[in-house]
Structures are given as structure tokens and as C-alpha cells.
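# Below are the sequence and a predicted model for it; my questions follow.
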Amino acid sequence: MSQPGHDTHQHEAAHDHGHHAHGTPHPATRSMALSATLHCLTGCAIGEIAGLMIGTALGLGTGWTIALAVGLAFLAGYTLSTLPLLRAGLGVGTALGVVLAADTLSIATMELVDNTVMALVPGAMDAGLVNPVFWLAMTLALGVAFLAAYPVNLALLRRGKGHALTHEHHTSTAAVTGARRFIPALSTSTLVAAIAAFMLAGFLVSLYDSLGEPPATHAAGPVGTPLHPGGR
């Protein structure tokens, strides 16, 4: 004969098991995956462009420039994900731990695909920042990287991982007080718009520069004047 308390405990355990089996604490949706992928894309774009600009300015080789760009992409991506958690009240160590678990696979996927596409586009790796080829190739690379990272984020969210780990902190309604008030609250849409505007401006400047170059001229005198004074 079973004891009433034991039956109650079994019922509660079964209820808890059913809750975890049939539901997840952070439901994965396509909109969440889209937002997570765009969020990672902005960090990757900031790091990639900054790394290429610095590498070009310092005259670094292609390999070192790519390494710098990838490193800055991870740094920018982690930073953009950490700031909202700090604003929500998490400590630095806790926030970094959550972000490393949530974003690493997504950023790594983007960086792998992005740099592969850049390497495959003829002339993209050798094009300078004032070359339209660079900006067109970068736009293509980021677009393909987005398409590659989206299913990765969606799969992680369905398992309660990835950006699901940070979702509850992003939706916190707790009042922001103290020094946390000075941490900027940057929405994903704002970041995407800023990156798009920057890349468009870079493309237009490079296009203007390439079209504005004067045609190559030969060392010839005025019309009708021989090239060499003694020529006939």
C-alpha cells in the first residue's frame, strides 16, 4: 500500500517531467532566430570592416589582416551581446559566460562562411577600401554568412540554447539603476541600419573615387606639337 505523501511526490515529479518533455523554457521561433542572426551579423560586420581598415592602414599582409578581422569580429560580437546583460543587472563574469555559450557557434559559422566567400570572389582580398569590388564582395559575403548562420541559431533555439540563454535577460522589466543607466541600449534594427548605411557610404565613396580618376596620359605636348623637339 502506497503512502499518500509518496503518491503526491510521484505526481509532482511526473508533472515536472511532462512539463520539461512537452515544453521548453525558451520557445524557439523564427523571429527570435532572425533577430539573433542579425545581432551576430552586426558584430561580425563591425569587426570585419574595422580589421580590414586597420590592416590596410598598417600595411599588414593578407593573412594577418584576416586574423585581425576575425578577432575583432568575435570581440565586437561578444561586446554587443554582453552590454544588454550588464544593463539587465548581471555581473561581468556571469554575462561573459552566458555570451560565450550563446554566441560562439553563430559567430564562428559567420566568420568561416564570410571569409570563404571573400576568398572566392576574384580580387576581393586584394581590393582596397576605395575599391567598389571590396564593398560588393563584403555585402555578398555577409549575406551568405547570414543565410548560413540562421539555421544554426534556429536549431540552437529549439534546444533551449544559443540566444535562448540570453532571452530572459533581454525581456527583463526590472528598473535600470546606478551605473547601468549609462550602458547604451542599442536595438538590433538600429545596429543593422547603421552598418547598412556605413557600407553604402563606403561603396559610393569608392565608386566616386574610381570614376573620378583621370585617364592615363602620355608625355606629349600640345596638339600638333611633336613628342620630341627634333622629331619630323
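Looks like it came in fine.
# alpha carbons only for contacts and neighbour counts from here, please
OK.
# buried ones in stretch 190-203?
191-192, 195, 199, 202-203 (16 or more other C-alpha atoms under 10 Å).
# An error on my part: the question was meant for stretch 31-45.
32-45.
# In addition, the following structure is provided for comparison:
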Amino acid sequence: MGEEIMDHTAHHAGTAHDHGTHEGHVRHDHHGHGGHGGTSWAMAAKATLHCLTGCAIGEILGMVVGTALSWGNVPTMILAIALAFVFGYSFTLLAVRRAGLDLKTALKVALAADTVSIAVMELVDNAIIAITPGAMDAHLSEGLFWYALLGGFAVAFLITTPVNKWMIGRGKGHAVVHAYH
């Protein structure tokens, strides 16, 4: 799916790169070997940090709003996860829109690029918060609230980076966005 979107959107975005070179790049990324030895950890970490930034903004905003309004744990987590996806997708969406993609195509690219990364990150981060004793009932003014949240982000980064490396090496995930940078 990612390669099809890249080929289709690169053609319609009016990008200046050579289509033949682009296809060779996709084959290189898809097979995960070649002159650069496959996908680098630095590239995977950068993709994960990009994703983490959007997720963190959305999740912190959701946790702060839910906690400040004295919502229960479940509605607060639902809001936080929903906002993590919204902000996570928004960063990619804005970047590819700036590259000239129409909204429909940009949405497809953002979904293909970020869905797995955000899902893994949210699963791990929220699991850490849920298993940290007292974190679900902590208030904004308590260190436990922030330690659990930030600790969850750190663990999520460590787990999501290898996932992104594997996906990028196969031409999926954030590899879909590279055609527009």
C-alpha cells in the first residue's frame, strides 16, 4: 500500500525527483539492503521522535483535560489516545500538504506513515501508566502523574523505534513520507 501511495502521490504532487530513481529507492528500502546497509537506527529514531512529539502533545493534553475535569480513568484515557492520534497524524499531514499534496492524498500518506507507530506507542505508553501503582488516580499536581506519563513515553520510544526501523526497511511506515522531504 505504501509504495502505491508513494508512486501515485509523487506523480500527482508534481515533485521534481526522477520517477525511475524513486522506484529504485523504494526497492532499496523495501529489501532493506544496499549501499547504505538498510535502514539506519538514526532514521528510525528520527521517525519515532516525530511520532512521539505528536503523540505526547495529544496525550498530555487529553490527560490534563480529563484530570482537570475530574473525568474517570477510562474517558480520560480515551480522550488522550484520540488526541494522540489526531496530533500524531497532524504533523505528517501538515508536512506533506506543504510538499504540495491535496488533502485526500495527504490523509492517505499520513495514515500509511503513522498508524502502526502511533498505535504501538499508545499501547505501550498507556500500559505503563495503567500498571504504575497509583498513576491512574494521581492528580496533575503530583509527581507520580508526570513520572508515569513521561516514563511511559520513554519506554514507548524504546519499543517503537525498532518497529519503525523494521517498517521503514520494508518501504512502509515513515518510508512513505520520505518521498516528500
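Good, I have the coordinates. The structure displayed is predicted, hence computed values, not measured ones.
# quick one: TM-score?
After superposition, the two chains reach a TM-score (TM-score structural alignment, normalised by the length of the second structure) of 0.79; 152 aligned residues with a C-alpha RMSD of 1.9 Å.
# which two in the buried residues of stretch 190-203 of the first structure are spaced the farthest apart?
L191 and F203 (18.4 Å; C-alpha to C-alpha).
# Just the ones of the buried residues of stretch 190-203 of the first structure in strands?
In this view, those have no member that belongs to strands under DSSP state E.
# could these go into a markdown table alongside distance to K161 of the first structure?
Below are these laid out as a markdown table (distance: C-alpha to C-alpha, whole Å):
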| residue | distance to K161 of the first structure |
| --- | --- |
| L191 | 23 |
| V192 | 23 |
| I195 | 27 |
| M199 | 31 |
| G202 | 36 |
| F203 | 37 |
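# all strands of the second structure, in order?
Using DSSP E, strands in the second structure do not occur.
# before we move on, the earlier item: can you tell me which of the buried residues of stretch 190-203 of the first structure is nearest A124 of the first structure?
Nearest to A124 of the first structure among these, with distances taken as C-alpha to C-alpha, is F203, at 13.4 Å.
# how about the closest one, what does it touch?
Residues in contact with F203 of the first structure (C-alpha atoms under 8 Å, 6 or more residues apart in numbering) are 130-132, 135-136.
# Give me the nearest residue to I5 of the second structure, chain neighbours excluded.
The shortest distance from I5 of the second structure to any non-neighbouring residue, by C-alpha to C-alpha, 6 or more residues apart in numbering, is to V109 (6.8 Å).
# Counterpart of that neighbour over in the first structure?
Under the alignment (TM-score structural alignment), V109 of the second structure pairs with V98 in the first structure.
# Tell me how far that match lies from T190 of the first structure.
23 Å (C-alpha to C-alpha, to the nearest Å).
# Over to F146 of the first structure?
17 Å.
# what sits against the spatially most central residue of the second structure?
Relative to the mean C-alpha position of the second structure, the nearest C-alpha, by C-alpha atoms, centre = their mean, is the one of C51, at 3.1 Å. Taking C-alpha under 8 Å, 6+ apart, we find C51 of the second structure in contact with 88, 114, 117-118.
# What lines up with it in the first structure?
Match for C51 of the second structure (TM-score structural alignment): C40.
# ditto for M167 of the second structure
Checking TM-score structural alignment: M167 of the second structure goes with L156.
# Count residues in the vicinity of that match, would you?
20 (other C-alpha atoms under 10 Å).
# Equivalent analysis for H15 of the first structure, please.
Counted with other C-alpha under 10 Å, H15 of the first structure comes out at 12.
# Need the counterpart of it in the second structure.
Looks like H15 of the first structure stays unaligned there (TM-score structural alignment).
# Check G89 of the first structure too.
Using TM-score structural alignment, G89 of the first structure lines up with G100 in the second structure.
# T105 of the second structure touches T9, doesn't it?
Yes: the pair T105 of the second structure / T9 is scored as a contact, 6.6 Å apart, by C-alpha atoms under 8 Å.
# so what's the residue lying closest to M110 of the first structure once chain neighbours are set aside up against?
Counting by C-alpha to C-alpha, 6+ apart, A145 is the residue found nearest to M110 of the first structure once chain neighbours are left out, at 4.7 Å. Listed by C-alpha under 8 Å, 6+ apart, the contact set of A145 of the first structure reads 109-111, 113-114.
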